[in-house]
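Student: turn this into a structure:
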Amino acid sequence: MTQGAPERIVLGWREWVALPGLGLPWVRAKVDSGARSCALHVDAHWRFTEGGAPWVGFRVAPGTGVPIESIAPVLEEREVTDSGGHRSRRVFLRTTMRLAGMEREIDINLSDRRGMRFPMLLGRTAMAGAFMVDPSRSFLHGRPSGGVVHSLKKPR
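Tutor: A predicted model of the protein is given here:
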């Protein structure tokens, strides 16, 4: 590390991540420095307008098996290319991520990851400047503490 540069937190190739603003106390994430953006599996999502601005509602069933519905303002929509080279237009939102005792704002897209082992993909833009990955290790930081933030609550 360069003198004066902040020490980066080491993550394993998979970690537990909390998304408290979305009502998710923890979700299993694959840490992927090869992926640019973060993706969250949702079972369903729908668009609506509130106060003249675009919003998205969605349903996700985290590891607890109990479906959680949440809403968030739409940050943007853009084309994303998946690891198989397929392009699709996805909704992005901004939310707080809690990982390894740190909270930071991340952009995350809503996706159908039904066939994947991990409901969340943690991409390099969310890790930039704070984390580095040791691919030989996993679940270094345990499950985040804290309860579920009530669903269908507007983010702060």
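
Student: contacts and neighbour counts: CA atoms only from here.
Tutor: Noted.

Student: which residues in this protein form strands?
Tutor: Listed in chain order, the strands of the chain (DSSP state E) span 9-11, 14-19, 24-31, 38-41, 44-50, 53-60, 68-73, 76-81, 87-99, 102-111, 120-122, 131-133.

Student: for Gly142, which of those strands is the nearest?
Tutor: Gly142 lies closest, by Cα to Cα, to one member of the strands of the chain: strand 14-19, at 6.3 Å.

Student: next, the angle from the closest one to strand 87-99.
Tutor: Going by axes from the mean of the first three to the mean of the last three Cα atoms, to 10 degrees, strand 14-19 is angled at 90 degrees with respect to strand 87-99.

Student: another one to check against the first:
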Amino acid sequence: MKQMTTIGWREWASLPDWGIVIRAKADTGAKSSAIDCSSIEELAGDRVRFTLRLSLKSNETLTLETPIAMRKHVRSSTGHGHDRIFVETTLELGGAEKKILVSLTCRKRMNHRMLLGREALAGSFLVDSSVDHWATPRVKKALK
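Tutor: Model prediction:
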């Protein structure tokens, strides 16, 4: 049986494919994961260019280009449906590493730039919702 990594409801998620560490909220009520983007532009060859908003407190951004992993209709927390583009990246969290799918969407009104849904958490992570930052200490230089 695979060893599960315990994480808190909020953690510093490393996305090494993109060279960033970002605060993420574990949300077992959400099926899929999402990351805060702007300027999402579909390109030839089933690729996408997008700009990640990395911080609530600054205008720091990172523009990336990557293959589209899939397109899917997703219902938001408000119940409204949207067609979203998903991309694949590597998640490193609490010593565990996993390839995950992340939808590109505007989360500028949300407190966390990234949401980790059940699909990303399943089989690798056990969420202790009573704890903030169980697996990763607060990182002074990480992006909020």
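
Student: can you calculate the TM-score here?
Tutor: After superposition, the two chains reach a TM-score of 0.88 (TM-score structural alignment, normalised by the length of the second structure), with 137 aligned residues with a Cα RMSD of 1.7 Å.

Student: for the strands of the first structure, which one sits closest to Ser145 of the first structure?
Tutor: strand 24-31 (7.5 Å).

Student: next, the angle strand 14-19 makes with that closest one.
Tutor: Orientation check (the same axes, to 10 degrees): strand 24-31 of the first structure against strand 14-19 gives 140 degrees.

Student: got the buried residues for strand 24-31 of the first structure?
Tutor: 24-31 (16 or more other Cα atoms under 10 Å).

Student: can you report how many residues lie near Ser129 of the second structure?
Tutor: Neighbour count of Ser129 of the second structure, defined by other Cα atoms under 10 Å: 14.

Student: quick check: closest non-adjacent residue to it.
Tutor: Trp9 (4.8 Å; Cα to Cα, 6 or more residues apart in numbering).

Student: aligned to that neighbour, what sits in the first structure?
Tutor: Alignment note (TM-score structural alignment): Trp9 of the second structure maps to Trp13 of the first structure.

Student: please apply the same query to Thr66 of the second structure.
Tutor: When the first structure is aligned by TM-score structural alignment, the residue opposite Thr66 of the second structure is Ala72.

Student: re the thing from before, so which of the strands of the first structure has the densest surroundings on average?
Tutor: Among the strands of the first structure, ranked by average contacts under mean count of other Cα atoms under 10 Å, first place goes to strand 120-122 (a mean of 26).

Student: counterpart of that strand in the second structure, which residues?
Tutor: Alignment note (TM-score structural alignment): strand 120-122 of the first structure is matched to residues 114-116 of the second structure.

Student: before we move on, the earlier item: quick one, which of the strands of the first structure is nearest to Phe139 of the first structure?
Tutor: strand 14-19 (4.5 Å).

Student: tilt between the closest one and strand 102-111?
Tutor: Going by the same axes, to 10 degrees, strand 14-19 of the first structure makes 90 degrees with strand 102-111.

Student: mean deviation, strand 14-19 of the first structure versus the second structure?
Tutor: Aligned to the second structure and superposed, strand 14-19 of the first structure gives a mean residue distance of 0.9 Å (mean Cα distance after the TM-score superposition for the first structure).

Student: got the contact list for that strand?
Tutor: Outside strand 14-19 of the first structure, the residues within contact range by Cα atoms under 8 Å, 6 or more residues apart in numbering are 24-31, 95-99, 137-144.

Student: what residue is smack in the middle of the second structure?
Tutor: Met114 (4.0 Å; Cα atoms, centre = their mean).

Student: surely that one and Ile20 touch.
Tutor: No - here Met114 of the second structure does not reach Ile20: they are 11.9 Å apart, not a contact under Cα atoms under 8 Å.

Student: overlap of the contact sets of those two?
Tutor: Counting by Cα under 8 Å, 6+ apart, nothing touches both Met114 of the second structure and Ile20.

Student: not counting its neighbours along the chain, what's nearest Leu43 of the second structure?
Tutor: Nearest to Leu43 of the second structure is Arg49, by Cα to Cα, 6+ apart, at 7.0 Å.
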